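Chemist: Take a look and give me a structure for this.
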Amino acid sequence: MLKPAASILSLALLAGCSLAPKYERPAAPVTAAYPETKAAAPSSAPTAADIAWQQFFGDARLQRLIALALDNNRDLRVSALNVERVRALYNIQRTAYIPSFNATADGSRRRSPDDLNASGEAQTTNSFEIGVRMPSYELDFFGRVASLRDQVLQQYLATDDARLSARLSLISAVARQYLTLLAADEQLTIARQTSDAAQRSYDLNKQTFDAGVTSELDLRTAEGQLQSVRASLATFQQQRAQAENALALLVGGPLPSDLPPAGNLATQPLIADLPAGLPADLLTRRPDIRAAEHTLQAANANIGIARAAFFPSVKLTAFGGTASAELSGLFKEGSGSWSFAPSITLPIFASGKNKAALEVAKIEKRIEIARYEKTIQTAFREVADALAVRATIDTQIAAQQARVSAAQRRYDLSDQRFQAGVDNFVTVLLAQQELFGAQQSLIQARLARLSNLTALYAALGGGWQDAAPTVATKN
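Modeler: Predicted coordinates for the structure are as follows:
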């Protein structure tokens, strides 16, 4: 039994040359640097990939919501389960390198009729066998099994990176939706304040109209402004409710009542100075690009599988144990039995099937190359767009703040002149509309800045890892 086993292991060591093409990473189809925007962050600043999401998002309420989403989001659960499934498939495939052995016990009893026996008499024969059997085991001389293992391994790695990419997307989506909810709250607050001011203006005009001091034109103008602001208030209430519903969907359930207090857009503690680095850095930082490359490598291994189909397939079966015609003789001296049965299958004519399969594998690799390059181009544009916004958004916010200050002063002066009877209410109305619009634009600009920082953080490959746990030490 030892001699056949040693022979099998020796042959297994000789097998394993691969017919898959040597993998070479395609050149990135983008420029070597991002378009000029603003001064880069200091080189000493940590890269986005090195910053855990708990460090980038400093708002305690947002941190709690992201943690809940990572625990509860169903799409992320499916991604994690897919990783476990492909990992199990890889564990199955890699066992093909090792012969399997089964303990077997067989018995049979057979009767042969008299006309089939040379003696002319019917005979009954027995056969009993106990031992260890090796089912069909393929010697991988041409790398088919190795290519199958490499293919499943790359699929597993691609699935794991796809999970990390889904995790990054979820964190980014929760952050942006949380910021949208904060913006909706601030817009709603301003709309209520404007509605109260419009109500006071209407009440004042109603009093002066009833006293015969002002005309009905001023009264109806104030009434129109009041109803317009009320309509805007209802719209903002609707948008706020929808934003909360969207956030609850991402989190995976209703928002808990014990969340930390909400912050505001003006004081959100996000890291603003993220070094962009070079486009080549994205190849290792972004999990979606890594997933696309692993898929490409799996397609490359599939070519090796298709090429191996043109060559002979060598398989072995073996058995070692005892055999006897009588059950009682299985363990007697001289009952040892073994068999060793190699087989070779050589494809001779397959109607072009193997050639077509190889052509399909090569085409699939070219498809994956195109997808890989497209993923890189998309990542490059996401970073470039975020950098372009970052270069000008602070200027926009400063301009909007100055606009709000000017609009507020204009409204105060207009209201004073109206109260003094110098101007009519139309002047107040125009000033109030300008102030309301300027305040809403400032909120949108602040939201755009924070959303862009979040998008840049994700585009640069940050957000898929957790912060390292803090280890308590004793003095």
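Chemist: hey, let's count contacts and neighbours off CA atoms from now on
Modeler: Will do.
Chemist: Next, residue 18: secondary structure please.
Modeler: coil (DSSP: H, G, I helix; E, B strand; the rest coil).
Chemist: For it, the count of nearby residues, please.
Modeler: Using other C-alpha atoms under 10 Å, residue 18 has 20 other residues around it.
Chemist: Likewise for the one 5 residues further on?
Modeler: With neighbours defined by other C-alpha under 10 Å, the count for residue 23 comes to 10.
Chemist: and it, that's in a strand?
Modeler: No: with three-state DSSP as the criterion, residue 23 is located in coil rather than a strand.
Chemist: show me what contacts it?
Modeler: Contact analysis of residue 23 by C-alpha atoms under 8 Å, 6 or more residues apart in numbering lists 297, 300.
Chemist: how near is it to residue 361?
Modeler: 14 Å (C-alpha to C-alpha, to the nearest Å).
Chemist: ok, now which ones touch residue 431?
Modeler: 407, 410-411, 414.
Chemist: do the same with residue 18
Modeler: Residue 18 touches 142-144, 146-147, 304, counting by C-alpha under 8 Å, 6+ apart.
Chemist: Next, the structure of the following sequence, for comparison with the previous one:
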Amino acid sequence: MPLIPSASSISLRQALAASLLAFGLAGCTMGPNFTKPVPAAPSDWTSWRSGDPSLYGTIGTDASLHADWWRAFNDPVLDELVRRGFAASPNLQTVALHVAQARVQRGDAAAQALPQVQASGQVTRQRQSEYGAGTRLLDVVSGSSSGADRDALVKLLSEPFTLYQTGLDAAWEIDLWGKVRRSLEAADAAVAQQAALLDFARLSLSSDVTRNYFDLRTTQRKIMLTREEIAALRERTDLLSARTAGGINNGFDLERQRSELQGLEAQLPPLLAQEALQANQIAVLLGERPGALSELLKPVADGGKPSLPDLALGLPSEIALRRPDIRAAEARLHGATANIGVAKADIYPSIRLGGGFNLESYRSDNLFDWASRTWSIGPSVSLPLFDGGRRKRVVLLRELEQKEAAVAYQHTVLQAWQEIDDALNGYTAEQQQNAKLAARVESARDAFDLATARYRGGIITWLDVIDSQRAMLQASRDLADSNGRLGTRYAALNKAIGNSSASAEAK
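Modeler: Model prediction:
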């Protein structure tokens, strides 16, 4: 056994020593660590409210509304529409693809921490120059620049030949300053952001489908009531026409009645166009062509006021954590913070461990002989010396982006509570108005029943009965509008509090 180590063993030891030093430094991570923000929230549901205290209502904190909140309407058509929307909505599919893209990019970031291995193979036909570097080396070694032997050797070396090469090359950049770790952290934050946006898209879809559905049902109800009112006016017009022909009434009353009838009939075509428009809006949300949902969305008998549960929203602090847009803003802030570390790591030196094992031969039958091997191993260092301040400006840019994300997060939280307050006030006000309109309909129905009884007793004329019927129909139309708004207000409230199954799981 030789007592003096060979040059190759010394070089290998030096490479291993450099590698061990790099491993020792690899625990350093540049940039600030992310601290999860706690969104601001009121202590109870009477704080952070605007408007009259009569709109505050009573909100339970021991439970929360069901995540599939649209099922509270007990409407199988609405349930089917939401189900179809979740399965086929183009917007939802687009956002889901964004999530998939973010996950692929996360995998790409994770791959940076692994060694990169590449196999190669090459066959080339070559010819050496008779006056190239090899010929000069021949002249230096032989000590002569002329002679028949020299010329013959040069011609022999410059003859075309085929070179066969194959092998493996490997490289690994050691994560000295945590660039890869920060990149992976930023990629994880991007996945979380896109997942939150997907949850927000699902919540928006269910809210939009519900809102458009109740707008459609309200329009259909108004069409039905308008047709009933038109029929009543036509009957009244016919009576006035007969009374005028008999000399009981004058022509002025008849023409005024005809003008009122024509005005009411003029309201019907826009309502029919509005019905078609709202049906198309639902179809677009579900990724369907116009008219594809005609059978499903055909008019139904009036269901009356929606039967909705009492408001039980849980704790305000839980609502702030549940909203998907707040979670998306938090993930964006997390990613911006991690990107500062990525930019700072670029300022410092990088070390790559590289190695290769290759086979090379100008004879195909000797390519895989052990004597045809070539190999290399060792670290390489890259030290940025001058770039005109580009890397430092990138760090400054990332820090400014992080501050922008922090401001956006605070704005998202503030806007969330504004939307919650608006939704609560709107829903409570609609409930109160709906109760008054329902009482008005009951009074109008009682007046119509009384007028009918008085007509049968010969106390009043049939025209008075028709007037009572029209008043009842108008009150019913106003109540139908309120019932539709109550449904849309309930949808807006659930959207405002971020109420969805995915939000509940994320919380």
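Chemist: Can you pull the TM-score for these?
Modeler: Here the superposed chains carry a TM-score of 0.85, computed using TM-score structural alignment, normalised by the length of the first structure; 461 aligned residues with a C-alpha RMSD of 3.4 Å.
Chemist: Redo the contacts of residue 431 of the first structure as TSV? Include secondary structure, distance to residue 2 of the first structure and neighbour count.
Modeler: What follows is the contacts of residue 431 of the first structure, written out as TSV (DSSP: H, G, I helix; E, B strand; the rest coil; distance: C-alpha to C-alpha, whole Å; neighbours: other C-alpha atoms under 10 Å):
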residue	secondary structure	distance to residue 2 of the first structure	neighbour count
407	helix	95	21
410	helix	99	19
411	helix	99	21
414	helix	104	23
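Chemist: Would you mind giving the residues you listed as TSV with distance to residue 59 of the first structure added?
Modeler: Supplementary listing: the contacts of residue 431 of the first structure in TSV, determined by distance: C-alpha to C-alpha, whole Å:
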residue	distance to residue 59 of the first structure
407	31
410	35
411	34
414	39
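Chemist: Out of those residues, the closest to residue 445 of the first structure would be?
Modeler: Distance to residue 445 of the first structure across the contacts of residue 431 of the first structure (C-alpha to C-alpha) is lowest for residue 407, with 16.6 Å.
Chemist: what's the counterpart of that closest one in the second structure?
Modeler: By TM-score structural alignment, residue 407 of the first structure lines up with residue 444 in the second structure.
Chemist: And the nearest residue to its match once chain neighbours are set aside, how far from residue 372 of the second structure?
Modeler: Among residues not flanking residue 444 of the second structure along the chain, residue 472 sits closest, at 4.8 Å (C-alpha to C-alpha, 6 or more residues apart in numbering). Distance from residue 472 of the second structure to residue 372 of the second structure, counting by C-alpha to C-alpha: 102 Å.
Chemist: Show me which of these two is the more surrounded one.
Modeler: Using other C-alpha under 10 Å as the criterion, residue 472 of the second structure and residue 372 rank with residue 472 on top: 22 against 15.
Chemist: Stretch 395-410 of the first structure vs the second structure, average offset?
Modeler: Following the fit onto the second structure, the mean deviation recorded for stretch 395-410 of the first structure is 2.2 Å by mean C-alpha distance after the TM-score superposition for the first structure.
Chemist: where along the stretch 151-300 of the second structure do the helices fall?
Modeler: 179-245, 251-266, 268-285 (DSSP state H, counting those that start in this stretch).
Chemist: nearest to residue 65 of the second structure, of the ones you listed?
Modeler: helix 179-245 (14.0 Å).
Chemist: could you give the angle of the closest one to helix 251-266?
Modeler: 160 degrees (axes from the mean of the first three to the mean of the last three C-alpha atoms, to 10 degrees).
Chemist: mean shift of helix 179-245 of the second structure relative to the first structure?
Modeler: Once fitted to the first structure, helix 179-245 of the second structure is off its aligned match by 1.0 Å on average (mean C-alpha distance after the TM-score superposition for the first structure).
Chemist: Which part of the first structure matches that helix?
Modeler: Counting by TM-score structural alignment, helix 179-245 of the second structure corresponds to residues 144-210.
Chemist: how distant is the matching stretch from the center of its chain?
Modeler: Computed by C-alpha atoms, centre = their mean, to the nearest Å, the chain-centroid distance of stretch 144-210 of the first structure equals 17 Å.
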